[in-house]
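Q: What follows is a predicted protein model with its sequence.
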Amino acid sequence: MKEQLRIGCHLSSSAGYLAMGEEAVSIGADTFAFFTRNPRGGKAKELNHKDIEDFLAFAKKHRIAKLVAHAPYTLNPCAAKDTLRTFARETMADDLKRLETTPGNFYNFHPGSHVGQGVQTGIELCAALLNFVLKPSQHTTVLIETMSGKGTEIGRTFQEIAAILERVELQDHVGVCLDTCHIWDGGYDIVAHLDDVIAEFDDIIGLDRLKAIHLNDSMNPRSSHKDRHARIGEGVIGLDALTAVINHPVLCRLPFILETPNDNDGYAKEISLLRKRWNPQD
């Protein structure tokens, strides 16, 4: 089968794995993301092992690429309150245990906000959480997402991401998910200087750490630190720049996840548009 762009979007997990797989295929996707539980927090639904078994067979038949599960937004690894850090530890540990039923995929999370404790404290607390939840036997790779830098977020620079990673004990269990809107809003010029941004990422973090990309346009000018996603080609990053991202020789084989403000019809159009523009020069 001819190689193609690996691309998908966020889907609702409420109907189960098989339904998500069928929905992804129906809109032309061959990967997808989903929240492990309500994105605002709460208890995860009971696992349906028959549904998971059916999905794994479906995924193999339809060549669905690695999935990118997403932690709830309320998870803050570097919160100031002990209770909130405990919630983050318990939630992530439970999510990783559940994801062992679909082994070999990714689990993406926001590194959190230090809420006035300082960046260094935030980095230390985030790394401590990872060292608590990661297990040598697990089959899920945990991805730290690049952030836009709003408020007291950590992970707004490649240096901050690298500082977290270097403190993790189980190095082969962690990686990075790069969000195009976030790094643009964070100050990285992927429109005029994509090669330079990728080279900087490689120098500071290492391209071997980059496992997935959230492909989003942005409503904001560069360095705004606001994090407001736009549909592909309708924001200030623009279609040409995002086309360059998917075709870049060191990025083009990664799974791309759309987090644009769309319904499924909109996602199907974006996926079709980007597939037509996928022509990596490597």
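A: In hand now; what should we look at?
Q: When you work out contacts or count neighbours from here on, use the C-alpha atoms and nothing else.
A: OK.
Q: Okay, strands next: where are they in the protein?
A: For the chain, strands defined by DSSP state E occupy the ranges 7-11, 33-35, 68-70, 106-109, 141-145, 174-179, 210-215, 217-218, 229-230, 256-258.
Q: Could you dump those into CSV with mean neighbour count added?
A: CSV is the format used below for these (neighbours: other CA atoms under 10 Å):
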stretch, mean neighbour count
strand 7-11, 25
strand 33-35, 24
strand 68-70, 26
strand 106-109, 24
strand 141-145, 25
strand 174-179, 24
strand 210-215, 23
strand 217-218, 28
strand 229-230, 22
strand 256-258, 26
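Q: Kindly state which of these is positioned closest to residue 122.
A: strand 141-145 (13.5 Å; CA to CA).
Q: before we go on, here's another structure to hold up against the first:
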Amino acid sequence: MLHIGCHLSSAKGYETMGKTALSIGANTFQFFTRNPRGSKAKAIDEPDIARFLKLAGENGFGTLLAHAPYTLNPCSADPKVTRFAAQVLQEDLALMEHLPGHLYNFHPGSHVGQGVEQGIELVAAQLNDVLTPEQKTTVLLETMSGKGSEIGRTFEELAAVMERVDLNDKLGVCLDTCHVYSAGYDIVTQLDAVLEQFDAVLGLERLRAIHLNDSMTPFSSFKDRHETIGKGSLGEQAFINIINHPVLRELPFFLETPRDNAGHGEEIAWLKEHYRG
């Protein structure tokens, strides 16, 4: 079964997100645990979560993906920013334990001139501070496009973070199609080779979710400009290949394209049409 969803607003709660997902043909979704540009976490609403879990069970929902706010930068040179990142990670992972067995994704951050190695050390230190042996949530590092001083442009950088984390069995990777293509991984004409490289560096068992995004910019541009599926430099056939690839087809897919819910519904319908179930 194709588990496909998009990013939904969590403002009205989990049950509402679940019903919205169903209304556009989705059977999973991504959500922010808090305002993507802010700092205050949403209060935990146990009855709402219970209603959602019942709805999800009745409708065969796949794994959910929570997303950290964009303001999170665990490898900043500013101690105030890294303290905020630690607070957010701790609060968000506590929240996710009320949705056990799902995924939490974050951008590794930008080293802002400190250098890649220092950035990697700082991200790993943050993870060592917040991960616990008993947690049920898998934390995902997202593949990044490489703009500015981002950590995570290469598979090797993500592997270097994981190697420094004691509880790295709690870690995985979310592969963003726009980001990896912009970062210089040719998933359009060399998908098998890219996945073989991922396996050699990280291990395919680490790959737990896919962000499906076309790209406004060309291959190896190091830009982060998402485009509607089939309307960018990756093209329609690349996405047909991705969702049907034997290594990827059972993973949850999440659209982050620049469309509203109705538009995402159109993309979901198109992807389902081209999924060889």
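A: Received it, and whenever you're ready, just let me know what you need. Computed from a predicted structure; not experimentally measured.
Q: What does the TM-score come to for these two?
A: The TM-score (TM-score structural alignment, normalised by the length of the second structure) is 0.99; 277 aligned residues with a CA RMSD of 0.7 Å.
Q: Please tabulate the strands of the first structure in TSV, including the columns distance to residue 43 of the first structure.
A: TSV is the format used below for those (distance: least, CA to CA, whole Å):
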stretch	distance to residue 43 of the first structure
strand 7-11	18
strand 33-35	12
strand 68-70	15
strand 106-109	17
strand 141-145	20
strand 174-179	25
strand 210-215	25
strand 217-218	32
strand 229-230	27
strand 256-258	25
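Q: quick one: which of these is nearest residue 279 of the first structure?
A: The closest of these to residue 279 of the first structure is strand 7-11. By CA to CA, the value is 14.0 Å.
Q: helices and strands around the closest one, which ones?
A: On a contact count with 3 or more CA pairs under 8 Å, 6 or more residues apart in numbering; DSSP states H and E, strand 7-11 of the first structure meets helix 17-26, strand 33-35, strand 256-258, helix 264-276.
Q: which of those sits most buried?
A: strand 256-258 (a mean of 26; mean count of other CA atoms under 10 Å).
Q: Pull up the aligned stretch in the second structure for it.
A: Counting by TM-score structural alignment, strand 256-258 of the first structure pairs with residues 253-255 of the second structure.
Q: what about that stretch, how far off from the first structure?
A: Superposing on the first structure and averaging over aligned pairs (mean CA distance after the TM-score superposition for the first structure), stretch 253-255 of the second structure comes out at 0.2 Å.
Q: hmm, who's touching that stretch?
A: With CA atoms under 8 Å, 6 or more residues apart in numbering as the test, stretch 253-255 of the second structure has contacts from 3-7, 29-30, 209-213, 264.
Q: what does stretch 92-107 of the second structure give?
A: Contacts of stretch 92-107 of the second structure (CA under 8 Å, 6+ apart): 33, 41, 44, 46, 49, 63-70, 72-73, 135-144, 174.
Q: do stretch 232-240 of the first structure as well
A: Residues from elsewhere that reach stretch 232-240 of the first structure, judged by CA under 8 Å, 6+ apart: 184, 190-191, 216-221, 242, 260, 270.
Q: With distance to residue 233 of the first structure as extra columns, can I get the residues you listed in CSV?
A: Below are those laid out as CSV (distance: CA to CA, whole Å):
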residue, distance to residue 233 of the first structure
184, 14
190, 14
191, 12
216, 9
217, 7
218, 9
219, 11
220, 13
221, 14
242, 8
260, 11
270, 9
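Q: Using PyMOL, make a named selection holding only the buried ones among those residues.
A: Buried members of those, defined by 16 or more other CA atoms under 10 Å, are picked up in PyMOL with:
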select buried, resi 184+190+191+216+217+218+219+220+242+260+270
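Q: Of all pairs in the contacts of stretch 232-240 of the first structure, which one is the farthest apart?
A: Of all pairs drawn from the contacts of stretch 232-240 of the first structure, the greatest distance, 22.0 Å, lies between 221 and 270 (CA to CA).
Q: ok, and the closest non-adjacent residue to residue 179 of the second structure?
A: Distances taken as CA to CA, 6 or more residues apart in numbering place residue 145 nearest to residue 179 of the second structure, at 4.1 Å, with adjacent residues excluded.
Q: same check, this time on residue 27 of the second structure
A: That would be residue 61: by CA to CA, 6+ apart, it lies 4.7 Å from residue 27 of the second structure.
Q: how about the counterpart of residue 189 of the first structure in the second structure, what does it touch?
A: Counting by TM-score structural alignment, residue 189 of the first structure corresponds to residue 186 in the second structure. The contact partners of residue 186 of the second structure, by CA under 8 Å, 6+ apart, come to 180, 194, 219.
Q: tell me the contacts of the aligned partner of residue 143 of the second structure in the first structure?
A: Using TM-score structural alignment as the criterion, the counterpart of residue 143 of the second structure in the first structure is residue 146. Taking CA under 8 Å, 6+ apart, we find residue 146 of the first structure in contact with 110, 155-158, 161, 176-179, 182-183.
Q: again, only using 6 Å
A: Contacts of residue 146 of the first structure were listed using CA atoms under 6 Å, 6 or more residues apart in numbering, and they are 155, 178-179.
Q: ok, back up a step: the helices and strands packed on strand 7-11 of the first structure: which one's closest to residue 228 of the first structure?
A: Between those, strand 256-258 lies closest to residue 228 of the first structure; by CA to CA that is 13.4 Å.
Q: Which residue is the nearest non-sequential neighbour of residue 268 of the first structure?
A: Distance criterion CA to CA, 6+ apart; nearest residue to residue 268 of the first structure, sequence neighbours excluded, is residue 27 at 4.7 Å.
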